[in-house]
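> what shape does this take:
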Amino acid sequence: MALASRYPDVEIPDLSVPEFVLAGGASRPDSPALVDGLTGDSISHGQLATYVDRVAAALAARGLRKGDVVAVLCPNTMWYPVVFHGIARAGCVMSPINSLYTAHEVAFQLKDSGAKVLITVSPFLDRALEAVEQSPVDEVVVMDGAEGHASLLDLISSDAPSVEVDIDPATDLVTLPYSSGTTGLPKGVMLTHRNLVANVSQSRPLVELHEGDERIIAVLPFFHIYGLTVLMNQGLQWGGTVVTLPRFDLEQFLRTIQDQEITRAFVAPPIVLALAKHPMVDQFDLSSLRSITSGAAPLDEALAQAAQDRLRKGAADGVVVAQGYGMTELSPVSHTTPDATRLPEGATSVPKGSVGLALPNTECRLVDPSTGEDAAPGERGELWVRGPQVMKGYLNNEKATRETLDDEGWLHTGDVAIVDENGCYTVVDRVKELIKYKGYQVAPAELEAVLVNNPAIADAAVIGVKDADSGEELPKAFVVRAPGAEISEQEVMDYAAERLAPHKKIRAVEFIEQVPKSAAGKILRKDLKARA
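Down below sits the predicted model:
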């Protein structure tokens, strides 16, 4: 049975992402759209629109055409939205690359996405060029400049004519982030202009905006769809100010909230943990904060309450710490906790631990994974979602698309949830095998593929195990040594670390005689979890 949102449907503008997002600041051209949280440098809404126009013109002058993929390997900077919207304005598709990826991982994404241009920054140039050797592109642009490469300044100072591209928001892609989905190796998630426009539009009724006064801190990476949609595009479409930080450093984060008078923070659970427990928090004035919304991984109920109680001390109104839910394939939000004044009729609050209510235009089902039938009222079931934020599919991977997105448009999330009488959803378990580490998706299959390439390893299986101290889910490898091999636990971890991004590192190793598998050859992870 389809469960409708408690909110009425909203109209989804038939616009491209740049048209929709940049319109938010059109009436405030001199107000800051973007601020560098470290230097205080800023870009106004008017400047942003001009720079976007120039980047699009420069890309078109270089021969890029509608549908061409431009990959971006870059940490958060106030120039990231200029690049993203310039690519989108040119009708091209931006494929964001995780800043922590190794050259091998970057090369995989370049090849799989068919990227024609790679835009990066000078600290990443060596890694970028190593990746391009493995998977060539037509050009490497270095935003902050490097000898032999065009810079962002070259793009925004282009005198090429402005471009007008005929974009069909419903079918044309705007971004191609990579996700492991419900299982397996990373796949390109095809998100259209309409997907991203819809997700910002759907979220708007749940937010009590303070016009011209919203200041969002952007420390979660823009290469993650959470950062791209919720922090960057949503903040700009509100006509607000997005304050960027290149990485999470607690002191920088707290100082930026204080000095920039941040009103909203969209974060992940490790940041909430720091806000709840770190003594440094008491050294800063965080009273400007009105809301902290956590996503990307489950937030413990007690932790959310502890952070909220601490931050409310001395504050006039007090900050609310809550959470939402989504995934890359949902652009990314399907559920979130509304501001107190935006609760639907009859609802008085959203309990801590809940991911909130379904967004407008969003239908849900809770399906018993063992029977495929709808779960009984009050019972757990796999969460299925249908709405305009659901992806178009996985790039060049019909099999994976069919496994995740059915013929009726339901996206099978792989997460098990329960819904209460007020329409508040709580995610309680996962059907899928993905490991969530610090908000990142870690696919066991990818780690296993790396490990079995070691001649000293005959077989391997990876699962997530909960760390008692941090509460994080850590990748643990069960390894079968090759005959005669004497590889140690540390050598296994070092071998993986050399070939994987830091968040994918193996954190624990156990040697076993045989990896438990079904008759079909599927790893029996439940058996491994039972002994972990």
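> only C-alpha atoms for contact and neighbour calcs from this point on.
Noted.
> how many neighbours does the closest residue to residue 110 other than its chain neighbours have?
Nearest residue to residue 110 in three dimensions, chain neighbours excluded: residue 135, at 6.3 Å (Cα to Cα, 6 or more residues apart in numbering). When neighbours are counted by other Cα atoms under 10 Å, residue 135 registers 18.
> the structure of the following sequence is requested for comparison with the preceding one:
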Amino acid sequence: MRDDERVLYGPRDDQPLPDIPLGHFILERLKQYGDKIAQIYVDSDETYTFSDLVTRAVSVAEELHDRGVQPGDVIAVITKMSSDFTPLLVGGLLVGAVTAPLSPSFDNRVMTALLKIYQPKYIFCDPNFATAVEQVIPHLDSHPELLQFGRWSAWDEFIQRRSSPNYNPMEIPSFWEREAIIMCSSGTTGFPKGVILTHKSILAQMIVAIGPHVELMRSDDTVLQLSPIFWISGLFQQLLPLVSGATVVILSSFSADKILKTIQEYKVTELFVSPNLAVMLAKTPSCNQYDLSTLRFIMCSSTTMSGKSQAMVETALNSRLSQWYATTEAIMVLGHTSRDQVKKGSSGRLQPRVKAKVVDLTTGKCVGPMVWGELCISSPWLTKGYYGNSKAMVDDQGWFHTGDMVYYDEDECFYVVDRISDIIKYKDKQISPSEIEELLMQHPGVKDAAVMGFKCKVDHDECLLTAVIRKLGSNVTEKQLVEYLASNMEEHKWLKGGVIFMESIPRTPTGKIQRHILREQINQGKKESRTTA
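The predicted structure is shown next:
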């Protein structure tokens, strides 16, 4: 629904929010599902029931309380996919602590800067990351204690103590707007920021996601999680099963065949993947050798996918695919519900309780259907801001400007074009690199591609250059790719800047191209070639 001012509204949702802190709500839901299997960690061969998670979470909460952790204290967690993360997260929430997951892949500079902002009381990490973390601790004013996950360590005091069978969570004052979790932004354009998720914002999102309108997850579902817990997608793949009663199967490392085998072996019903990974699975030669009949729903987010690729994936995996749009700051914004007729290539409609507008980049005025503009959002689960940064995240009217170029059709289905900062301008044209990358990925000799704009020597406009990873055994040439694109796209989208073949293209763990890093690599390569010429 949209009003006369072209502001669009998601469906009304009158489900009341529970008037309890987030940790209390999760604990109550965990108790409802008892001995049903909650989590299966394939790589470490660990299985936990919902009752196991209750015992482990309460044990952690009691130990944190005994160690003097207070509401508002920050607990940093550096792990990719440890089975100890869930009890630490829930246990921390039960005492009002703020959990801050961090990527183990952050270099010393990024890790130090973020931890200086967070000033955690404790840092928990996998043993193989301990040495790197120890180098950071002397730079922190909070002098945190470092605890390593795993047996025969101080972590045993948290996870193996005898928890009280009549545990009552402590009262947490003013919990609605209190920080619950700090998640890192994707860092696609530069330095990641700590995004604050409050008790209210997470509760509101979870209630809608498992409610009757969206029904993203049911108690009879088996969900396959591939995304690490330090990204918003991985966090909610952990949280939603806890409150919906679904079983989550977790892979910490994977290949296409390993994913397909896991779907078959564990009878997975829901798969959450990036578009790039979905296409890779569909193109895997052995795909049709696996029984994927239980798979009923594939959810893709993080980057765009064309209608053609979406149809190809649905055919290959014999499952319905729904594209969603989410950001760390606004969580889930757009998507198709379980009953929607999916429009290929679309990221769906506004979710319940969300309102949005698409504004012209020059005038700031709202535009109508089929016109490109920036997506601006307002919702109950819009995040509080960036930790340690007093700068307002929203404008003076309460709108969050996403930085994403989108448009919507007459049915109010949205289509994501690209990041505004990634849009390439050539003469009077605006070019989406994602559209060209999508076409290049369909070439039989291309494994991955990233398109950039570089200044042309002749007319000083931006010319398109692409970085390409060849498929194994492929000998595709620059000339072939340039001609391929020229025969399939308008002239202003041709690769007039040429093709560079690379061994890898920098991406975030959720599949987004890190264009600022790629640009540095390409510029460095040009300098080196001039030096050696």
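> picking up where we left off before, surely the residue nearest to residue 110 of structure 1 is in contact with residue 114?
No. Assessed by Cα atoms under 8 Å, residue 135 of structure 1 is found out of contact with residue 114, at 9.2 Å.
> residue in structure 2 matching residue 55 of structure 1?
With TM-score structural alignment as the matching criterion, the partner of residue 55 of structure 1 in structure 2 is residue 60.
> need the three-state assignment for its match.
Here residue 60 of structure 2 takes the helix state, with states given by DSSP: H, G, I helix; E, B strand; the rest coil.
> so what's the residue nearest to residue 110 of structure 1 up against?
Residue 135 of structure 1 sits next to 107, 108, 110, 111 when contact means Cα atoms under 8 Å, 6 or more residues apart in numbering.
> quick one: list the elements packing against the helix or strand hosting the third one.
Which is residue 110 of structure 1. Using DSSP states H and E, residue 110 of structure 1 falls within helix 103-113. Where contact means 3 or more Cα pairs under 8 Å, 6 or more residues apart in numbering; DSSP states H and E, helix 103-113 of structure 1 is packed against strand 93-97, helix 125-134.
> gap between residue 98 of structure 1 and residue 392 of structure 1?
Using Cα to Cα, to the nearest Å, one gets 22 Å for the distance from residue 98 of structure 1 to residue 392 of structure 1.
> repeat for residue 333 of structure 1
Going from residue 333 of structure 1 to residue 392 of structure 1 by Cα to Cα gives 15 Å.
> more crowded one of these two?
Between residue 333 of structure 1 and residue 392, residue 333 has the larger neighbour count (other Cα under 10 Å), namely 26 against 21.
> related to what we said a few turns ago, which of the contacts of residue 135 of structure 1 ranks first by neighbour count?
In terms of neighbours by other Cα under 10 Å, these top out with residue 110 at 26 neighbours.
> mind checking what residue 109 of structure 1 lines up with in structure 2?
Match for residue 109 of structure 1 (TM-score structural alignment): residue 114.
> what about its match, distance to residue 101 of structure 2?
According to Cα to Cα, residue 114 of structure 2 and residue 101 of structure 2 sit 11 Å apart.
> so for these two, which residue has more residues nearby?
residue 101 (28 against 20).
> residue contacts, the more buried one?
Remark: with contacts taken as Cα under 8 Å, 6+ apart, residue 101 of structure 2 is in contact with 76, 77, 78, 79, 182, 183, 184, 229, 230.
> of all the residues you listed, which two lie farthest apart?
79 and 182 (14.7 Å; Cα to Cα).
> name the helix or strand for the residue nearest to the spatial centre of structure 2, please.
The residue lying closest to the centre of structure 2 (Cα atoms, centre = their mean) is residue 233, at 3.4 Å. Assigned by DSSP H and E, residue 233 of structure 2 belongs to helix 232-244.
> what's that helix packed up against?
Applying 3+ Cα pairs under 8 Å, 6+ apart, one finds that helix 232-244 of structure 2 contacts helix 22-33, helix 199-209, strand 247-250.
> the helix or strand that the last one is followed by corresponds to what range in structure 1?
Same thing as strand 247-250 of structure 2. Of the helices and strands lying after strand 247-250 of structure 2 in sequence (DSSP H and E), the nearest is helix 256-266. Using TM-score structural alignment, helix 256-266 of structure 2 corresponds to residues 250-260 of structure 1.
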